[in-house]
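**Student:** sequence and predicted structure below; questions after.
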Amino acid sequence: MKRILHVGVGPLGHRIIAELQERSLGHVIAAVDSAPHLAGRPLAEIVSNADPKVRIVPSLDAVHDWDHIDAAIVATSSGLPACTSTFEYLLRKGTAVISTCEELVYPWLRHVAIAEELDDLAKRHGGRLLGTGVNPGFLMDALPAFLTSVCRHVKAVSCHRIQDASSRRIPFQKKIGAGLDDAQFAAKVAEGSLRHVGLGESLHFIAHYVGLPIERWEENIEAVKADHDLNCGLGPIPKGKCCGVRQVARGYFDERVVVNLEFQASIGQRDPHDRVTIHGEPDIDVVIPGGVHGDIATSAIVANSIPRLLQAPPGLHTMATIAPPIHVRAGTERR
């Protein structure tokens, strides 16, 4: 069982810690969260199956016994700049770090200088850094890229992720604008707080690793409206109010769409599914009826990626530069 330092004990961090403990894949020996209502409390008060001897500390400076830490997990922010100082601290310790930071899945799109700095820091100190998750991190980037391994030629890639957000975490429901009116939705889109973070990163991940040149790309966001009264964790959503978001990213070459990604998540969404279509030789069309549950899959892929990252050379990695993660059973991580 790997000894884990966990940074960020919010709803997602809670799920990841519980996953590690339940599957006997990781023992969280240190936990960090700067939130005043969490710092100082026993971790077991937050995650019932956690080690009762571990107390949540407010900063990495309060963590000791670095030689006993096999890997760190960071589940704090979607934006790379907000996580950079944490990554730098951990990499200077030579730590292998897995993060759910969406922009870290393919950081060269928006943060080239930060990506180069983190890669250099990791290599100098023997650390490793990987951004992953279900989306971005798998369904709309790593999975389609992997599916092209059986293709002689690839002309275009298209992915659709259509989700019923009724059973998702409340923070996710807030993130997709559930319950807002048109003006509130537009204001949050304008300020950048309402969007699926990572769609552009997924698009450029596919383009880079599959070798599809892109001359320009675009991304559009619009509200999904409730066509009848709904209820969710946030409360009732009257007919006509926003119940979710539709976001589309397209990459063009010679005015032809070569990468098309469509993400839609809404309360009460009909016919949820995930679909990957490869236009090439041969054509491939893979559909997952019902779709993959995002919260379950995110904690699972983080846990399953730990052995692969530890096997990788030092540096900044993506899901295309480590060996593809597979389900890990306790005691078989080295197989």
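**Tutor:** That came through, no problem.

**Student:** okay, CA-based contacts and neighbour counts for the rest of this
**Tutor:** Fine.

**Student:** isn't L121 right up against Y89?
**Tutor:** No: at 9.8 Å, L121 and Y89 do not qualify as touching, with contact defined as CA atoms under 8 Å.

**Student:** neighbour-wise, which of the two wins?
**Tutor:** Between L121 and Y89, L121 has the larger neighbour count (other CA atoms under 10 Å), namely 23 against 14.

**Student:** contacts for the helix or strand hosting the more buried one next, please.
**Tutor:** Taking DSSP states H and E as the criterion, L121 maps to helix 112-125. Applying CA atoms under 8 Å, 6 or more residues apart in numbering, the external contacts of helix 112-125 come out as 81, 84, 87-88, 91-94, 107-108, 127-129, 314-316.

**Student:** what's the helix or strand following that helix packed up against?
**Tutor:** Next in sequence after helix 112-125, counting helices and strands by DSSP H and E, comes strand 128-131. With contacts taken as 3 or more CA pairs under 8 Å, 6 or more residues apart in numbering; DSSP states H and E, strand 128-131 sits against helix 80-92, strand 96-99, helix 294-311, strand 315-317.

**Student:** want to compare, so here's the second one:
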Amino acid sequence: MPQAARPIHVVLFGLGALGSLVVRCLAEGYPLIRVVAAVDHDPAKAGRRLAELYPDFAGAGEIVVRGSLAEALAAAPVPADLLYHLTESAPERIERQLLEALAAGLDVLSASEAMFHPALRHADFAARLDAAARANGVTVSGTGINPGFSFDSVPLVLARATSGVRRVTITRAIDVTGTGPGDIDHVGYALWPREFEEKIASGRIVGHMGMPESIAAIAERLGLAIDRVEEKWETEVADFPVDSGTPSLGMIEPGRVIGITQTGLGLSGDETVIRMSLIMYYDPERFGIAAADTIEIDGAHHIRASLRPAALSLFGAANVIVNATADVHGAAPGLYDMLEAPLAGERRGGFRYVLDPAADVRPGAVPLKRVPSA
């Protein structure tokens, strides 16, 4: 009989808004993933027991949150296999963190938007990570909801049912209430409109960071010819206070940005081949916007699909990351493209079904027996 697989031992690096939701996700029951260490630079968290911060997480054990990765690994009860990187997005701010984890012999799964397809705009950064991962025999990758799911993985799965694709249009409308400080900093929520425009023009804010990467990935996979990606932003304000759902912003005063529509175009000459729109609002339904992911593929078989409500941004990203754990841990050393992962993902419960040899098979009934995954 096959033996049950050993759990993957993981490190939580970053216990902010997203890190906390990864813990919530793990608490739902992942027997093949075991947290063995946790890191956060926040003095309010470092030194405290994980069980104190997350009393409902049965997997917290006796783990103490440490202020550095080296301390966390030294205190881990067993060697760690993989690190969930859940801190920031910009390559220049995360490279040292990633390289430290790779040098420690850990696979790395990052939530940074820049890690989904880093070679496109950050070729040197990607090359350094790939070299470090290969040198240490480990894997590094990144994923999330967008990029990683709504703007790329889901459309590409749908496109498997058609051919002769000519055009792809994706619209994602989401509620950003509760978004963490890291996203607020680079997306530009709650600024005055003029301040938003000035910071977009100067590059101090970039909106959603992964849209060009998703457009390039779609074009590469579907064989669509484009020569450039262009982006534009539109903002919305309200004449009443809007609750941000985050302590750092609180109530957003009237006149500040409470909604951003970011559009990315994959162009061939003057023709739009791929169009992606991300509509990000606090409490969007209050403004007549339904939260939904809508995908339209113009090909031999015209496909139009919608996810209602839209995949949750933060909790959705947490689930995508956790469910990619085995994919990254089992991949070859180096920088790994999550679009190469198996379509159906890993068996989450660590088991498979076979016919139950002790039961009678009859028309209309298939008796099953659960056995461990090999």
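**Tutor:** Thanks, I have the structure now. Keep in mind it's a predicted model, so treat the numbers as computed, not measured.

**Student:** so the residue positioned nearest the centre of structure 1 is in which element?
**Tutor:** The residue lying closest to the centre of structure 1 (CA atoms, centre = their mean) is G133, at 3.1 Å. Element membership for G133 of structure 1, per DSSP H and E: none, as it lies in no helix or strand.

**Student:** and it, how far is that from D295 of structure 1?
**Tutor:** 9 Å (CA to CA, to the nearest Å).

**Student:** out of the contacts of helix 112-125 of structure 1, which are buried?
**Tutor:** Neighbour-count burial (16 or more other CA atoms under 10 Å) applied to the contacts of helix 112-125 of structure 1 gives 84, 87-88, 91-92, 94, 107-108, 127-129, 314-316.

**Student:** let me know the closest of those residues to P171 of structure 1.
**Tutor:** Of all these, P171 of structure 1 sits closest to T84, with 22.4 Å by CA to CA.

**Student:** in contact with the aligned residue in structure 2 for that closest one, which residues?
**Tutor:** Aligning on TM-score structural alignment places T84 of structure 1 opposite E95 in structure 2. Going by CA under 8 Å, 6+ apart, E95 of structure 2 touches F125.

**Student:** switch to 10 Å and redo it
**Tutor:** For E95 of structure 2, the contacting residues are S89, F125, A126, R128, L129, by CA atoms under 10 Å, 6 or more residues apart in numbering.

**Student:** returning to what we had before: in CSV: the helices and strands packed on strand 128-131 of structure 1, plus distance to E219 of structure 1.
**Tutor:** Listed next are these as CSV, based on distance: least, CA to CA, whole Å:
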stretch, distance to E219 of structure 1
helix 80-92, 19
strand 96-99, 24
helix 294-311, 22
strand 315-317, 25
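
**Student:** now, of these, which is deepest in the fold?
**Tutor:** Mean neighbours per residue, mean count of other CA atoms under 10 Å, is largest over these for strand 96-99, with a mean of 26.

**Student:** which residues of structure 1 fall in helices?
**Tutor:** Remark: helices assigned in structure 1 by DSSP state H are 11-22, 43-46, 80-92, 112-125, 142-147, 170-175, 182-191, 199-210, 294-311.

**Student:** I326 of structure 1 is nearest to which of those helices?
**Tutor:** With CA to CA as the criterion, I326 of structure 1 lies closest to helix 294-311 of these, at 6.3 Å.

**Student:** now the angle from the closest one to helix 11-22?
**Tutor:** 60 degrees (axes from the mean of the first three to the mean of the last three CA atoms, to 10 degrees).

**Student:** in structure 2, what residues pair with helix 294-311 of structure 1?
**Tutor:** Going by TM-score structural alignment: helix 294-311 of structure 1 matches residues 313-330.

**Student:** try stretch 10-19 of structure 1
**Tutor:** Matched against structure 2 by TM-score structural alignment, stretch 10-19 of structure 1 falls on residues 16-25.

**Student:** likewise for stretch 242-262 of structure 1?
**Tutor:** Counting by TM-score structural alignment, stretch 242-262 of structure 1 lines up with residues 257-277 of structure 2.

**Student:** and for stretch 204-214 of structure 1?
**Tutor:** Taking TM-score structural alignment as the measure, structure 2 aligns residues 216-226 with stretch 204-214 of structure 1.

**Student:** got the buried residues for that stretch?
**Tutor:** For stretch 216-226 of structure 2, the neighbour count (16+ other CA under 10 Å) marks A216, A217, I218, A219, L222, L224, A225, I226 as buried.

**Student:** ok, now stretch 224-233 of structure 1?
**Tutor:** By neighbour count with 16+ other CA under 10 Å, stretch 224-233 of structure 1 contains the buried residues V224, K225, A226, L230, C232, G233.

**Student:** just the closest of those to G192 of structure 1, please.
**Tutor:** Using CA to CA, V224 comes nearest to G192 of structure 1 of the buried residues of stretch 224-233 of structure 1, at 17.4 Å.

**Student:** dump the residue contacts of the closest one.
**Tutor:** Taking CA under 10 Å, 6+ apart, we find V224 of structure 1 in contact with 176-178, 240-247, 264-267, 269.

**Student:** nearest to L25 of structure 1 among these?
**Tutor:** Distances from L25 of structure 1 to these, taken by CA to CA, are shortest for A265, at 30.9 Å.

**Student:** residues near the nearest residue to the closest one once chain neighbours are set aside, how many?
**Tutor:** Distances taken as CA to CA, 6 or more residues apart in numbering place Q163 nearest to A265 of structure 1, at 4.6 Å, with adjacent residues excluded. Neighbour count of Q163 of structure 1, defined by other CA under 10 Å: 26.

**Student:** and the gap between Q163 of structure 1 and A30 of structure 1?
**Tutor:** 34 Å.

**Student:** same deal with P282 of structure 1?
**Tutor:** From P282 of structure 1 across to A30 of structure 1, the span is 48 Å (CA to CA).
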